[in-house]
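A.B. asks: Give me coordinates for this.
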Amino acid sequence: MALEFTLKSSSTHSTSQRQGCMIGLFWIGTNGAYLGIPSFAPTSGLALSPAGLQTLGPESRAWAWSELQDVKVIGVPAEPTLGERVESVVSGLLAFALGGTPGLRDMPDMMTVELGTAEGTIEIPVASGTSAYSRQETALSRTLLTRITQGTASPAVMTEWWNETRTSAILPSHERETVLQRWLAAQGTWRRPGSEGAVCGPTTTPPEPE
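C.D. replies: Modelled structure (predicted):
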């Protein structure tokens, strides 16, 4: 049983920033698309736009996609083993018994985004939206992120989806995978102007995760 993270009121978040939906390794909402979810830590988080990536916080830093050689997300929470599933169920029941809400967490697990730049590898912490991503969901997300980095996909596909659906529901894993597959297929032969990446045709089958 995956424990989903839900954004709650915080001094570091406006109401609009908390309105959104987790799809794969991304968070899409009123303010745009992010890798991970806008976390409670004001210096943690990474926003995506057609122009590039930008860290959140008072000392924000930005990179154009053309400046990035590679973007990887490591430390992604994986589907639990049978023993871990039992532990999660027990923890959820205990939380419920103590007056909490099973399936929802107050604090997220953290992942690391590795940016390959001319300066070397830069690591940025981001918050995960669930305690257990499926292998397929992680693989689809990484495929989309690779295409965005290479210039054969755009984060605009995520914000366009949000503007059409405006959903703030916690979607089950199989529905999130379906949305990711649609995003990948919708990009088709799109190519960012000025990018040198090979044009990718439509596909819904990502490579197996490492």
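A.B. asks: can we go C-alpha only for contacts and neighbour counts from here?
C.D. replies: Fine.
A.B. asks: Next, the contact list for the most centrally placed residue in the chain, please.
C.D. replies: Geometric centre of the chain, nearest residue: F26, 1.9 Å, by C-alpha atoms, centre = their mean. Taking C-alpha atoms under 8 Å, 6 or more residues apart in numbering, we find F26 in contact with A33, Y34, L35, G36, I37, S141.
A.B. asks: quick one more, to check against the first:
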Amino acid sequence: MVGLFWIEGDVAYVGTPAVDPAPSVVLTPDGPRVRGSEPLEWSWGEVTDLRVPDAPVRSTAVRWAARAASFAVAALDAWVPEEPPEMTVVIAAGGVEVETSVYSGASVAYTQREVDLSLGLLARMVRGEFSPVVMSEWWRVNQPEKVLSSREREIVLEGWLAEEWLAEG
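C.D. replies: This next block holds a predicted model:
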């Protein structure tokens, strides 16, 4: 997971991949796709906006407190797994907005900086200035063996935004 994105091999998702029929939003070089019971797809040229208005954001202190509480509950063997937080992906194309819920990749929440940087990348994809292929290539080269810290994820996102990537496909 890097920011709002889940990268798995050659596929980049907004949020996490879901098991059908639950929806997933896939970012391809050709355009965004909604997978699930009501699949949809667009080319990047058709998309005028792609945003996530309700990504879960919490301060570092609140995220650490929530994480500590979950460890304490698990230690007491009282932990019941929860579904990850949901967030809404809005895709505008052809004068129509489509909203779909996806699961967040963050176990607790994202930092505000991660969300801001991720939304910046989505805007660059819409403008044709960034391709999700870059995410897959980064993952293939780096293949982190552990979950990146929020600061490490922010650094990756900042690097992607700093480059003058050209859209592919």
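A.B. asks: Let me see the TM-score of these two.
C.D. replies: The TM-score (TM-score structural alignment, normalised by the length of the second structure) is 0.87; 168 aligned residues with a C-alpha RMSD of 2.4 Å.
A.B. asks: Which of the contacts of F26 of the first structure sits closest to T178 of the first structure?
C.D. replies: Ranked by distance to T178 of the first structure (C-alpha to C-alpha), these are led by S141 at 11.4 Å.
A.B. asks: hmm, back to that, what's the most distant pair in the contacts of F26 of the first structure?
C.D. replies: Farthest pair in those (C-alpha to C-alpha) is I37 and S141. Separation: 13.9 Å.
A.B. asks: More neighbours: which of those two?
C.D. replies: Just comparing I37 of the first structure and S141: by other C-alpha atoms under 10 Å the higher neighbour count belongs to I37, 31 against 24.
A.B. asks: In contact with whichever residue in the second structure pairs up with that one, which residues are there?
C.D. replies: Matched by TM-score structural alignment, I37 of the first structure corresponds to T16 in the second structure. By C-alpha under 8 Å, 6+ apart, the residues touching T16 of the second structure are F5, W6, S24, V102, Y103, S104, G105.
A.B. asks: can you list these in CSV and add secondary structure and distance to E83 of the second structure?
C.D. replies: Below are the contacts of T16 of the second structure laid out as CSV (DSSP: H, G, I helix; E, B strand; the rest coil; distance: C-alpha to C-alpha, whole Å):
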residue, secondary structure, distance to E83 of the second structure
F5, strand, 17
W6, strand, 16
S24, strand, 15
V102, strand, 11
Y103, strand, 8
S104, coil, 9
G105, coil, 11
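A.B. asks: hmm, which of the residues you listed are common to the first structure?
C.D. replies: Contacts conserved in the first structure for the contacts of T16 of the second structure, using both residues aligned by TM-score structural alignment, their matches' C-alpha atoms under 8 Å: F5, W6, S24, V102, Y103, S104, G105.
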